[in-house]
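J.: got a predicted structure here, sequence first:
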Amino acid sequence: MRKAMYDAELGDDVYGEDPTVNKLQDLAAEITGKEAALLVSSGTMGNLVSLLTLTNRGEEIILGDQCHVYAWEGAGVPIFGGVSLSVIKNKSDGTLDLNDIKNAINPTDDHKPSTSVVSIENTQNQCSGSPISEKYLMALKDLCNVNKLKIHMDGARLFNASVYLNVEASALTQHIDSVTFCLSKGLSCPIGSIICGSQDFILKAKRWRKSIGGGMRQAGVFAAAGIIGLKKMTKRLGEDHQNANQLAHGLADIDGISIDPEIVKTNIVRFSTLNNNTSKFYETLKSNGVLVNPSNSSLRMVTHYGITSDDIDLTLAAVSKTLREI
């Protein structure tokens, strides 16, 4: 990947003249079954640009209370787009109940913002990396078609979902209007995300990307890594899932840890300590050589290219040691 970055043929992507960026975008569009694609610097930018493109000021987006767009992206959509967020509860499997969506759609009433988009996440990070199935997406599309709504997918870990469900990525994106996926997570690139959609959508998205400062010049350096990620790294994501499964079942065998290993489907493992002393556990585990991402009530571990089965064994030993120390 680093050699590809070093050897990348470059141009000015602001003018659409970087051949490596163009190659990456064409490849991404082909893989997702969309007409066109656009390179952006991050998943947050990808979601923001996509939702600004799909909406108009004064409209409303329906999305889940556990989704990244709502919880972890600095309220970018309402700040920059003047768009309201109608937040409904995610189910434990990461989906949004279709009846909840239906009930959240605003009627034609001047007192209410017009509902225009439903935004979903696949896999659903805060629901233990749950993959969203094609069957659900088909049902969601039927509901949105009836109500003339667009669908955006935050597919940060889209390929984890497709690998777990044993379907092509395009099977999960054919039912939605726009999708963002990350190059810098399981695909192991240093930077970047991709937006995919129709030609008209991408033309408008490119203007929004420029407006929020996202145009890059010789971006082929990053795009070269993305090409390697899409061609080679998607094929090994199942290894991450196996390691996450090993980690989850190992944690379940440790006294003092609360986790249901059966909910771990992809590469995200969420658990808690029975004494609920998350901050002390986090700090002590860090001193024992393992970094974990803490939140108010749980901790998150994510498997990736840099983590092996042996690393899982070391982590489990460190967790046991930490619990004895606290």
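T.: Done, it's in.

J.: could you use CA atoms for every contact and neighbour count after this?
T.: Will do.

J.: and the helices in the stretch 101-250 of the chain?
T.: Applying DSSP state H, counting those that start in this stretch to the stretch 101-250 of the chain gives helices spanning 134-146, 158-165, 169-173, 199-211, 220-232, 237-252.

J.: residues making contact with the third one?
T.: Spelled out, that is helix 169-173. 31-33, 133-134, 137, 153, 158-159, 162, 179 (C-alpha atoms under 8 Å, 6 or more residues apart in numbering).

J.: in a strand, residue 53, correct?
T.: No. Residue 53 is assigned helix when assessed by DSSP: H, G, I helix; E, B strand; the rest coil, not a strand.

J.: surely it meets residue 205?
T.: Yes. With contact defined as C-alpha atoms under 8 Å, residue 53 reaches residue 205; the gap is 5.6 Å.

J.: neighbour-wise, which of these two wins?
T.: More crowded of residue 53 and residue 205, by other C-alpha atoms under 10 Å: residue 205, with 25 against 21.

J.: how far away is the more buried one from residue 95?
T.: Residue 205 sits 26 Å away from residue 95, taking C-alpha to C-alpha, to the nearest Å as the criterion.

J.: got another one to weigh against that:
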Amino acid sequence: MDYIDLRSDTVTKPTEEMRKAMYNADVGDDVYGDDPTVNRLERMIADILEKEDAIFVPSGTFANQLALFTHCERGNEVILGDDTHIVQHEAGAASVIAGVQLRTIETDKGVLPPEKVLERIRKVEDIHFPKTGLICLENAHSNGRAIPLENFEKIRKIADDYNIPIHLDGARIFNASIALGVEPKEIAKYADSVSVCLSKGLCAPIGSLLVGSKEFIQDARKKRKIMGGGLRQAGIIAAAGIVALEKMRSRLVEDHENAKYLAKRLEEFGYINIVEQVDINMVFFRINKKFDENKFLDYLYKNGIKINPSEDGIFRFVTHYWIKRKDIDRVIELMKEFFEALE
């Protein structure tokens, strides 16, 4: 069965152009720096974000954890939002890999309050205190919100005052740039390092990139090796990433429009509430009706639709390249059939 898959934009399959590029990729040994396709991809993202250098890694979690591992010393403290991907969905890797302590702050729907960041910084040397080694931001946020750059500007000033680097989880930075109406470099300029995912809305099958200064990336190359990320003929997968950066960034606006259309259709039910601002390609909603969630998931699955279970009663549907308006209409139709059968 050809499923309509709304679980995430990570489910996207590579386009035909990507498959051809992968087949024809010119490759070498990336650990030696000899893979021309990887080198081209890294140069592309560094130029797009106006950073000095970049490194190709297997996944978004790998990129974020490599950033923490490179920026921080063991025992450092990292300040970040309590609802960020690094905290919620990276399996506690910061304590395992970088050996750092996460000091979280409650956000305002993803926005990190600058005054709270300032409060959390360890401002004095004390035998009892860890050192604040890093501040982490996220844009677009995991809740689907594009974070206003005024917020980043205030946090950047605080970070500079205390000589603390900033890492930006920019897995969906291109979605954020479209939602905010700015170039990606205008978001990236507030961070010392940025992670970018190629395998979500951009449709590449594998890979993320970490960008930063030449010195930072040089250090990250050794740390990548330690983490088991020293790839060899990686140009085969990097080739799809090049197509992603060249061809797939500009079309993300279509996914955003489809997400807004999906939210509008869901609101037709009357008992479904959209619980987060729809800035990018994610729709978060609550179904205010008594029903068996397992039966709901099973009904949709048997009719060719994949969704994730709710988290704390909140569902997330994600639009992407392979989701069209007719697919959304089909989902709404089946949801109506399921809930009408309960009455």
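T.: Looks like it arrived, so ask away. No experiment lies behind these values; they were computed from the predicted model shown.

J.: follow-up on the earlier one: in a markdown table: the helices of the stretch 101-250 of the first structure, plus distance to residue 326 of the first structure.
T.: Converted to a markdown table, these look like this (distance: least, C-alpha to C-alpha, whole Å):
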| stretch | distance to residue 326 of the first structure |
| --- | --- |
| helix 134-146 | 43 |
| helix 158-165 | 35 |
| helix 169-173 | 44 |
| helix 199-211 | 48 |
| helix 220-232 | 41 |
| helix 237-252 | 17 |
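
J.: so which of the ones you listed comes closest to residue 112 of the first structure?
T.: Evaluated over the helices of the stretch 101-250 of the first structure, closeness to residue 112 of the first structure peaks at helix 134-146, with 18.5 Å, by C-alpha to C-alpha.

J.: corresponding residues in the second structure for the closest one?
T.: Mapped onto the second structure using TM-score structural alignment, helix 134-146 of the first structure spans residues 149-161.

J.: what sits up against that stretch?
T.: If you take C-alpha under 8 Å, 6+ apart as the criterion, stretch 149-161 of the second structure is touched by 111-114, 117-118, 135, 165-166, 187, 190-191.

J.: tell me how far it is from the chain's mean position?
T.: Distance of stretch 149-161 of the second structure from the chain centroid (C-alpha atoms, centre = their mean, to the nearest Å) equals 21 Å.

J.: that one vs the first structure, average offset?
T.: Compared with the first structure after fitting, stretch 149-161 of the second structure has a mean deviation of 1.3 Å; criterion: mean C-alpha distance after the TM-score superposition for the first structure.

J.: out of the helices of the stretch 101-250 of the first structure, which is closest to residue 44 of the first structure?
T.: helix 199-211 (11.7 Å).

J.: now the closest one: buried residues?
T.: 201-202, 205-206, 208-209 (16 or more other C-alpha atoms under 10 Å).

J.: what's the mean deviation for that helix versus the second structure?
T.: Looks like 0.5 Å for helix 199-211 of the first structure (mean C-alpha distance after the TM-score superposition for the first structure).

J.: map residue 107 of the second structure across to the first structure for me.
T.: In the first structure, residue 107 of the second structure lands on residue 90 (TM-score structural alignment).

J.: repeat that for residue 240 of the second structure.
T.: Looks like residue 240 of the second structure aligns to residue 225 there (TM-score structural alignment).

J.: what sits against the aligned partner of residue 79 of the second structure in the first structure?
T.: Residue 79 of the second structure maps onto residue 62 of the first structure when the alignment is built from TM-score structural alignment. Neighbouring residues of residue 62 of the first structure by C-alpha under 8 Å, 6+ apart: 85-88, 101, 104-105, 115, 117-119.

J.: for the nearest residue to residue 284 of the first structure once chain neighbours are set aside, give me its contacts.
T.: Among residues not flanking residue 284 of the first structure along the chain, residue 322 sits closest, at 6.0 Å (C-alpha to C-alpha, 6 or more residues apart in numbering). Neighbour list for residue 322 of the first structure: 281, 284-285, 288 [criterion: C-alpha under 8 Å, 6+ apart].

J.: now residue 322 of the first structure: which helix or strand?
T.: Using DSSP states H and E, residue 322 of the first structure falls within helix 309-325.

J.: do the same with residue 294 of the second structure
T.: Applying DSSP H and E, one finds residue 294 of the second structure within helix 293-302.

J.: matching residues in the second structure for the helix holding residue 322 of the first structure?
T.: Per the alignment by TM-score structural alignment, helix 309-325 of the first structure matches residues 325-341 in the second structure.

J.: identify each buried residue in the matching stretch, please.
T.: Result for stretch 325-341 of the second structure [16+ other C-alpha under 10 Å]: buried residues 327-328, 331-332, 334-335, 338.
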